[in-house]
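>>> Here you go, sequence then predicted model.
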Amino acid sequence: MNTAVPSNTTKDVLNDLSPVIKVYKDGTVDRLMGTPNVPPSLEDPITGVASKDIVISPEVKARLYLPKLTDPNQKLPVLIYYHGGGFVIESPYCLFFHRLTNILSAEAKALIISVQYRLAPEHLLPIAYEDSWTALQWVASHVIAKASIEKDPWVTKHGDFGKLYIGGDSAGANIAHNIVLRAGVEPLIEDVKILGLFLSCPYFWGSKPVGSQSKEDLTGFAYKVWVCIYPSAPGGIDNPMINPLAEDAPSLSGLACSRLLVCLPEKDAFTPIGIRYTETVKKSGWNGEVQLVVVDGEDHCFHVFDPHTEKAKDLIKQLASFISR
């Protein structure tokens, strides 16, 4: 999403989430952070990946990525990707996530559907989850011979639905987790199966310290964002959508996939709960394959901000290997 120009007039602030956004009592929002939008391309000059923008529903849009093909009828793994930004900024069209998705599509040789869900606080949660579920069901509908949707030719021709993956960064990883958990109780169209889930720097939080967290940490920025974007959440910061380890959270054995990759930077504030999440999945009775990657010396979404460092390249290669295996 393009960075908004902050208002110069004095207004009463409802939520000050600087340096990301300010929300005013009159309902207006100043987005203080974000990268500019960039257009899709028939052939990215660096990766060779083709991209285009599509409309899934009146509320939900996406940018699709198709790597260079060795065969015009080639079938590819399908990744449904949810971008980060704390549920409040950025989009598939912004520089950071467009660049990352181009690189990942080329590296994994995967067809990627990068979803534009509606942002808070104009559209409070759970709207982003519903939009994201709509996108997943739309993709799954491509297996129906005479589906009522308008099919996309890239998805129809090149999508291998035996290799369907869900993934995301930060808030997008939070969405990805919740979508795959929902798929465990609400089957996809035509009973399409999700093969794998990757969570990169997942935005999970809660009211009780985990690992190295202190009680003071728990009422900081991550807490304030959640209260702003989902003020009616049952259980508040221990709502299962933000705290998958809460006492009343659904069992993680219900994850509707057979492979899980969790990627955590060592210095990220979300890493302690991310590690506990991974351990809990292993103990839950879930029968899939779990892989945890902790990147030494790095912080939140480092590979999004600069995908060209050696550690970022290594992480992207691990994500690509996970998808293309």
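The structure has been received and is ready for your questions. Predicted model, so just to flag it, every value in this text is computed and none were measured.

>>> going forward, measure contacts between C-alpha atoms and count neighbours the same way
Will do.

>>> Can you tell me the SS state at the nearest residue to Leu136 once chain neighbours are set aside?
Leaving aside its chain neighbours, Leu136 sits nearest to Ile80 (7.2 Å; criterion: CA to CA, 6 or more residues apart in numbering). Following DSSP: H, G, I helix; E, B strand; the rest coil, Ile80 is assigned to strand.

>>> what about versus this one:
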Amino acid sequence: MASIDKKVTAEFLPFFRVYNDGSVERLLGSPTVPPTPEDPETGVSSKDITISQKPAISARLYIPKLTQPNQKFPILVYFHGGAFCVESAFSSDHQRLAPEHTLPIAYEDSWAAFQWVAAHSIEDAKETWLADHGDFKRVFTGGDSAGANIAHNITMRAGAEKVNGGLNILGAFLTHPLFFGSKPIGSESCVGHEKSLACSLWNYMYPGAPDGADNPLMNPVGPGAASLAGLGCAWLLVTVAEKDGLRDRGVFYYNAVKESGWEGEMELIEVEGEDHACQIIRFGTANAKNLIKTLASFLLKQLKS
């Protein structure tokens, strides 16, 4: 029985509540699912691995069915969504989460994971799936929602800092990216903008963030953000959904990259009639299936180029 003295001190619906004893109740999320040695329908195998004990960073690896002993595949480093505070790499929809672990921890953990992947291109391999079957000339980053935000920031960091083995990111895809800022854009309401869920959630999960909602991690076109011309990949795909409240941010980001002087190739795709994360929340619909095929085609197109 819950203590009668237990009270809610912070609430961010539909994501979580925080109580005065420090406990967190997550209200949204999907159950975890085990990895599969070989999926009977697709032939894809998966397994869970530990990247680091301190800090605790884990991931799930996937590999298609091998048709040749020395077969190589493009490497996709994918960052799951969930507003930085729900879901995991082991959720049925897609670890250290906010608010227990405040930002920017998620970015640092993601960078450590990316560097771990890159290290397999030069060091004695600890993970044979990567070392034996990963094509380190064809590395991609990607993510949905908050994961797309992280993918952008990892790709920017890869363009500015040393990556293990000198690894280059070939392409990145951002699906319904979670970006925001202190000033409304497009169809965003001017009334109560700074108290909106996105802004309030960011300020709570990253207390003391320099420039608040205009911190470059959240607002890639904010006053203190580095030039998007430094995006560390050659191809970029941005996808947005027509009914998504974050749609205009995604379009604005795409145009900002296009106008920055970045020299890569890019594409913007909008899914009509759908809302945020439709490829996950409504995964069985035709629009969701088409979006997933679009993301797969992006990787395959580069494979054939």
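That came in fine, so what should we check first? The model shown is predicted, which means the values in this text are computed figures rather than measured ones.

>>> ok so, going back, give the contact list for the counterpart of the residue nearest to Leu136 of structure 1 in structure 2.
Matched to structure 2 by TM-score structural alignment, Ile80 of structure 1 sits across from Val77. For Val77 of structure 2, the contact set (CA atoms under 8 Å, 6 or more residues apart in numbering) comprises Phe114, Val139, Phe140, Thr141, Gly142.

>>> Going along the chain, name the strands of the stretch 101-250 of structure 1.
111-116, 159-169, 196-200 (DSSP state E, counting those that start in this stretch).

>>> right, and those - which one's nearest Gln213 of structure 1?
strand 196-200 (19.2 Å; CA to CA).

>>> which residues of structure 2 does that closest one align to?
The aligned range for strand 196-200 of structure 1 is 171-175, by TM-score structural alignment.

>>> what does that stretch rub up against?
139-145, 148-149, 151-152, 155, 233-240, 277, 295.

>>> quick one: the match of Ile80 of structure 1 and Glu123 of structure 2, what's the gap?
Look at Val77 of structure 2 and Glu123 of structure 2: by CA to CA, to the nearest Å, they are 18 Å apart.

>>> do the same with Phe16 of structure 2
41 Å.

>>> Comparing the two, which residue is more hemmed in?
Comparing Phe16 of structure 2 with Glu123 by other CA atoms under 10 Å, the one with more neighbours is Phe16, at 18 against 11.

>>> Aligned counterpart of that one in structure 1, please.
Per TM-score structural alignment, Phe16 of structure 2 is aligned with Ile21.

>>> Check the spacing between the closest residue to its match other than its chain neighbours and Ser200 of structure 1 real quick.
Closest residue in space to Ile21 of structure 1, ignoring its immediate chain neighbours: Arg31 at 4.5 Å, by CA to CA, 6+ apart. As judged by CA to CA, Arg31 of structure 1 and Ser200 of structure 1 stand 24 Å apart.

>>> same deal with Ile21 of structure 1?
23 Å.

>>> Likewise for Glu247 of structure 1?
From Glu247 of structure 1 to Ser200 of structure 1 the distance is 24 Å (CA to CA).

>>> what does Phe161 of structure 1 give?
23 Å.

>>> ranges for the helices of the stretch 51-200 of structure 1?
95-108, 127-140, 153-158, 171-183 (DSSP state H, counting those that start in this stretch).

>>> Show me the one of the ones you listed that comes nearest Gly84 of structure 1.
helix 171-183 (4.7 Å).

>>> What residue in structure 2 is paired with Thr101 of structure 1?
Counting by TM-score structural alignment, Thr101 of structure 1 has no partner.

>>> Count residues in the vicinity of Thr101 of structure 1, would you?
Using other CA under 10 Å: Thr101 of structure 1 sits among 24 other residues.

>>> Check Ser227 of structure 2 too.
Neighbours of Ser227 of structure 2 using other CA under 10 Å come to 15.

>>> I figured it hits Ala256, correct?
No: here Ser227 of structure 2 lies out of contact with Ala256, judged by CA atoms under 8 Å, at a distance of 9.4 Å.

>>> about what we covered before: most tightly packed of the helices of the stretch 51-200 of structure 1?
Neighbour counts (mean count of other CA atoms under 10 Å) averaged over each of the helices of the stretch 51-200 of structure 1 peak at helix 171-183, with a mean of 24.

>>> pull the longest helix from structure 2.
helix 286-304 (DSSP state H).

>>> That helix: which residues count as buried?
Asn287, Ala288, Leu291, Ile292, Leu295, Phe298, Leu299 (16 or more other CA atoms under 10 Å).

>>> Closest to Ser88 of structure 2 out of those residues?
Among the buried residues of helix 286-304 of structure 2, and counting by CA to CA, the member closest to Ser88 of structure 2 is Ile292, at 19.4 Å.

>>> Just give the number of residues close to the closest residue to the closest one other than its chain neighbours.
Once flanking residues are discounted, Ile292 of structure 2 sits nearest to Gln279: 6.8 Å by CA to CA, 6+ apart. Other residues near Gln279 of structure 2 come to 22 when the count uses other CA under 10 Å.

>>> quick one: contacts for the aligned residue in structure 1 for Gln279 of structure 2?
Gln279 of structure 2 maps onto His303 in structure 1, with residues paired by TM-score structural alignment. For His303 of structure 1, the contacting residues are Thr309, Lys311, Ala312, Lys313, Leu315, Ile316, by CA under 8 Å, 6+ apart.

>>> distance of the fifth one from Val294 of structure 1?
So the one you mean is Leu315 of structure 1. When Leu315 of structure 1 is compared with Val294 of structure 1 (using CA to CA), they lie 10 Å apart.

>>> For Asp26 of structure 1, see how far away the equivalent of Trp116 of structure 2 over in structure 1 is.
Under the alignment (TM-score structural alignment), Trp116 of structure 2 pairs with Trp138 in structure 1. As judged by CA to CA, Trp138 of structure 1 and Asp26 of structure 1 stand 35 Å apart.
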